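Engineer: what follows is a predicted protein model with its sequence.
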Amino acid sequence: MEPPAICFDRSFTEVFDDIINTLLTERAQTEAEYDAFIEFGERISDQRLTSPSCSHADISGRAITAHQEYAQPQAPTRLNLIRSAYQDTVMNLPFYTDEYDDTYFESISEEFGSEIATALTTPECFGPTALNALFNRIETAKSERQNHIDACDRERDSIETAADRLIPIDQELSTLTTVNFDLQSFGALDAHHNRLSILTDHCESAAQTRQETIRKHRDFYTISQEDMDVTAYFYREYDITYPVLAMCSDLTARITRFRERIERTVISSPE
């Protein structure tokens, strides 16, 4: 199910709940992928796949290398076992089709690289070197998932910090919608105006903190400014790429409108 659009006609509590649920789903799916790659690696560690003899003599006494043995008729069987293991683990995750919707070759190309994908689908190219490279790429895939899980946790911490700062501002501004500034004394209007200035500072501080978190994400993943950063990836299905920054902007705009109303009231009030 796609996450809802970020609509600021809802309370910020609801918006932040949606964001956190998105992160929890992303983390759960990434953890499931991590576990699937572990299971895949264990499945293909079976002795049928990993313990061919290094060499043996044929009836003529000539040595047959391990590479030659892999290229013998059992190679298709080994590749079928690998394919079945991959399809039964990684590609069998309940969300796989919705998230990726690709073929076996496309999937292994994305995960392990085109050379390994070719080796895993071409018996003549399959041998111990390709198998060892596959195991190395499985470890890389697991490491990438673990890094993404850690990123999900860091992002959730950042979102919860932002929620603690922005939700009270949203709630305070909501109460101001019921205030009739025309009936307020000059002292009350001045107090409101000063308070709004403080809230503006809080919004700017929250936005700066959030931008710093986004920068740290980019630095951790060594992402260029032209590439999609992990923060944008988290909210790729939303209609706003950086929802927290958008909320800061929304609050700042609302504060500005209140301040302008107060200033107009003060100017138009009789002395």
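Structural biologist: Perfect, thanks for sending it. Residues are numbered from 1 along each chain as shown.
Engineer: alpha carbons only for contacts and neighbour counts from here, please
Structural biologist: Will do.
Engineer: quick one: the strands in this protein?
Structural biologist: For the chain, the strands defined by DSSP state E occupy 55-57, 63-65.
Engineer: centre-most residue in this protein?
Structural biologist: Using C-alpha atoms, centre = their mean, the residue of the chain that lies closest to the mean C-alpha position is residue 234, 3.8 Å off.
Engineer: I'd say that residue and residue 23 touch.
Structural biologist: Yes. Between residue 234 and residue 23 there is a contact under C-alpha atoms under 8 Å: 7.0 Å.
Engineer: could you list every helix and strand in contact with the helix ranked longest in the chain?
Structural biologist: Counting residues, the longest helix found in the chain (DSSP state H) is helix 128-176. In this structure, helix 128-176 makes packing contacts with helix 12-43, helix 66-71, helix 104-112, helix 114-121, helix 186-221, helix 243-268, judged by 3 or more C-alpha pairs under 8 Å, 6 or more residues apart in numbering; DSSP states H and E.
Engineer: mind putting those into JSON lines with mean neighbour count and distance to residue 169?
Structural biologist: Listed next are the helices and strands packed on helix 128-176 as JSON lines, based on neighbours: other C-alpha atoms under 10 Å; distance: least, C-alpha to C-alpha, whole Å:
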{"stretch": "helix 12-43", "mean neighbour count": "18", "distance to residue 169": "9"}
{"stretch": "helix 66-71", "mean neighbour count": "18", "distance to residue 169": "66"}
{"stretch": "helix 104-112", "mean neighbour count": "16", "distance to residue 169": "44"}
{"stretch": "helix 114-121", "mean neighbour count": "18", "distance to residue 169": "51"}
{"stretch": "helix 186-221", "mean neighbour count": "16", "distance to residue 169": "7"}
{"stretch": "helix 243-268", "mean neighbour count": "17", "distance to residue 169": "8"}
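Engineer: structure B:
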Amino acid sequence: MSNTETSQPRTEQALAVVQREIDCVEAELTAFRRFRTQLVSIEPPARAAGTVDTSGGGMSALSARQPKPDTNLRAVREAYRETVMAVPHFEAEYDDSLEANMSMEFGPELGTQIATGTRLTPQLYEALLTASERARDERETLLPALERERESLQSVRATLDNCERRGAALGANARRTTDPARLDSIDNQLAEIESECEAAAATRQQQLHGRSTAALSGVDGTSLVRYLYDDCPVTCPALADTVACLETLRRHRRHCIVSTR
């Protein structure tokens, strides 16, 4: 590596993970908003007074075939396929059937009723409206958290790049001199950079410990960092790059100290 080249491989990988997640959540948020808009236009007719809803019961023994779903229920299924199941990453991330995906998003009972039932009752419709709003709201909450994580990673990367460039230049200067006063001056400058690096690490730690996404669907009590980076080589990528930068700075400082003895 040259004196001016910098490298934060774990942070770069983390940024790619976060950006991919942001893209997915943005697409899903738009999809659920569109789904709810379509859902509002499919409101089923109210049940007539004195009638009994038998759509949830079992089929008569005399029935020869499964009755077809009503127009409203078919419209709901089609709207879901055209919105939520049409996001660009659906096949790669989920690749579910209608029933499986609705059950994951809305709960197994509601998902099964929508995917396999025969009538969109007013009660079922209201439950679906509420569930779709919850799915939308969860993504509206998650998206800003992901954007803050991206900003935090970008800040760490910029700090480490700056520290590495300055540290590399000072380290090279230290190896070109044997003057004790000059080496002391270089060591003092390296110590200042080391302090900046440590401050960046402390800020990052505060951000990590202050973040909890336990209330968000799909995270369920784990931290945002674990949710994002569980499949990465390290679960705290920015801190890992910070440690590597500190080790390099301290190596330069040891050279200065040893050379003045």
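Structural biologist: Looks like it arrived, so ask away. Note that the structure is predicted; figures quoted are calculated from it, not measured.
Engineer: circling back: what's the mean deviation for the longest helix of structure 1 versus structure 2?
Structural biologist: Helix 128-176 of structure 1 differs from its equivalent in structure 2 by a mean of 1.7 Å after superposition (mean C-alpha distance after the TM-score superposition for structure 1).
Engineer: chain center to that helix: distance?
Structural biologist: For helix 128-176 of structure 1, the distance from its own C-alpha centre to the chain's C-alpha centre is 6 Å (C-alpha atoms, centre = their mean, to the nearest Å).
Engineer: how about stretch 167-179 of structure 1?
Structural biologist: Worked out by C-alpha atoms, centre = their mean, stretch 167-179 of structure 1 lies 32 Å from the chain centre.
Engineer: list the buried residues of it.
Structural biologist: 167, 169-170, 173 (16 or more other C-alpha atoms under 10 Å).
Engineer: name the nearest of those residues relative to residue 187 of structure 1.
Structural biologist: residue 173 (18.9 Å; C-alpha to C-alpha).
Engineer: which position in structure 2 pairs with that closest one?
Structural biologist: In structure 2, the residue matched to residue 173 of structure 1 (TM-score structural alignment) is residue 167.
Engineer: that match contacts residue 249, correct?
Structural biologist: Yes. In this structure residue 167 of structure 2 lies within contact range of residue 249 using C-alpha under 8 Å: 6.1 Å.
Engineer: what sits in contact with each of the two?
Structural biologist: 190, 193 (C-alpha atoms under 8 Å, 6 or more residues apart in numbering).
Engineer: any chance of the helices and strands packed on helix 128-176 of structure 1 in TSV, plus distance to residue 143 of structure 1?
Structural biologist: Output for these, formatted as TSV (distance: least, C-alpha to C-alpha, whole Å):
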stretch	distance to residue 143 of structure 1
helix 12-43	8
helix 66-71	29
helix 104-112	12
helix 114-121	18
helix 186-221	13
helix 243-268	28
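Engineer: out of these, which gets nearest to residue 135 of structure 1?
Structural biologist: Among those, helix 12-43 sits nearest to residue 135 of structure 1 (C-alpha to C-alpha), with 7.0 Å.
Engineer: got the angle for the closest one vs helix 243-268?
Structural biologist: Relative orientation of helix 12-43 of structure 1 and helix 243-268, computed by axes from the mean of the first three to the mean of the last three C-alpha atoms, to 10 degrees: 170 degrees.
Engineer: and the angle from helix 12-43 of structure 1 to helix 128-176?
Structural biologist: 170 degrees.
Engineer: helices or strands up against helix 12-43 of structure 1?
Structural biologist: helix 74-88, helix 128-176, helix 230-234.
Engineer: what about 6 Å?
Structural biologist: Applying 3 or more C-alpha pairs under 6 Å, 6 or more residues apart in numbering; DSSP states H and E, one finds that helix 12-43 of structure 1 contacts helix 128-176.
Engineer: quick one on the thing from earlier: of the helices and strands packed on helix 128-176 of structure 1, which is nearest residue 51 of structure 1?
Structural biologist: Among these, helix 66-71 sits nearest to residue 51 of structure 1 (C-alpha to C-alpha), with 9.9 Å.
Engineer: packing partners of that closest one?
Structural biologist: Counting by 3+ C-alpha pairs under 6 Å, 6+ apart, helix 66-71 of structure 1 packs on no helix or strand.
Engineer: what's it in contact with?
Structural biologist: 54-55, 124, 127 (C-alpha atoms under 6 Å, 6 or more residues apart in numbering).
Engineer: in structure 1, what residue corresponds to residue 153 of structure 2?
Structural biologist: Using TM-score structural alignment, residue 153 of structure 2 sits opposite residue 159 in structure 1.
Engineer: now that match: how far from residue 40 of structure 1?
Structural biologist: 34 Å (C-alpha to C-alpha, to the nearest Å).
Engineer: for residue 250 of structure 1, same thing?
Structural biologist: 47 Å.
Engineer: show me what residue 199 of structure 1 lines up with in structure 2.
Structural biologist: Match for residue 199 of structure 1 (TM-score structural alignment): residue 193.
Engineer: next one: residue 107 of structure 1
Structural biologist: Using TM-score structural alignment, residue 107 of structure 1 pairs with residue 101 in structure 2.
Engineer: from residue 93 of structure 2, how far off is its match?
Structural biologist: From residue 101 of structure 2 to residue 93 of structure 2 the distance is 11 Å (C-alpha to C-alpha).
Engineer: now swap in residue 144 of structure 2 and tell me
Structural biologist: Distance, residue 144 of structure 2 to residue 93 of structure 2, by C-alpha to C-alpha: 21 Å.
Engineer: what does residue 189 of structure 1 align to in structure 2?
Structural biologist: Using TM-score structural alignment, residue 189 of structure 1 sits opposite residue 183 in structure 2.
Engineer: measure that match to residue 227 of structure 2 for me?
Structural biologist: For residue 183 of structure 2 relative to residue 227 of structure 2 (C-alpha to C-alpha), the value is 45 Å.
Engineer: again with residue 215 of structure 2
Structural biologist: For residue 215 of structure 2 relative to residue 227 of structure 2 (C-alpha to C-alpha), the value is 13 Å.
Engineer: now do residue 40 of structure 2
Structural biologist: Counting by C-alpha to C-alpha - residue 40 of structure 2 and residue 227 of structure 2 are separated by 33 Å.
Engineer: more crowded one of the two?
Structural biologist: residue 227 (15 against 11; other C-alpha atoms under 10 Å).
Engineer: residues in contact with the more buried one?
Structural biologist: By C-alpha under 6 Å, 6+ apart, residue 227 of structure 2 has no neighbours at all.
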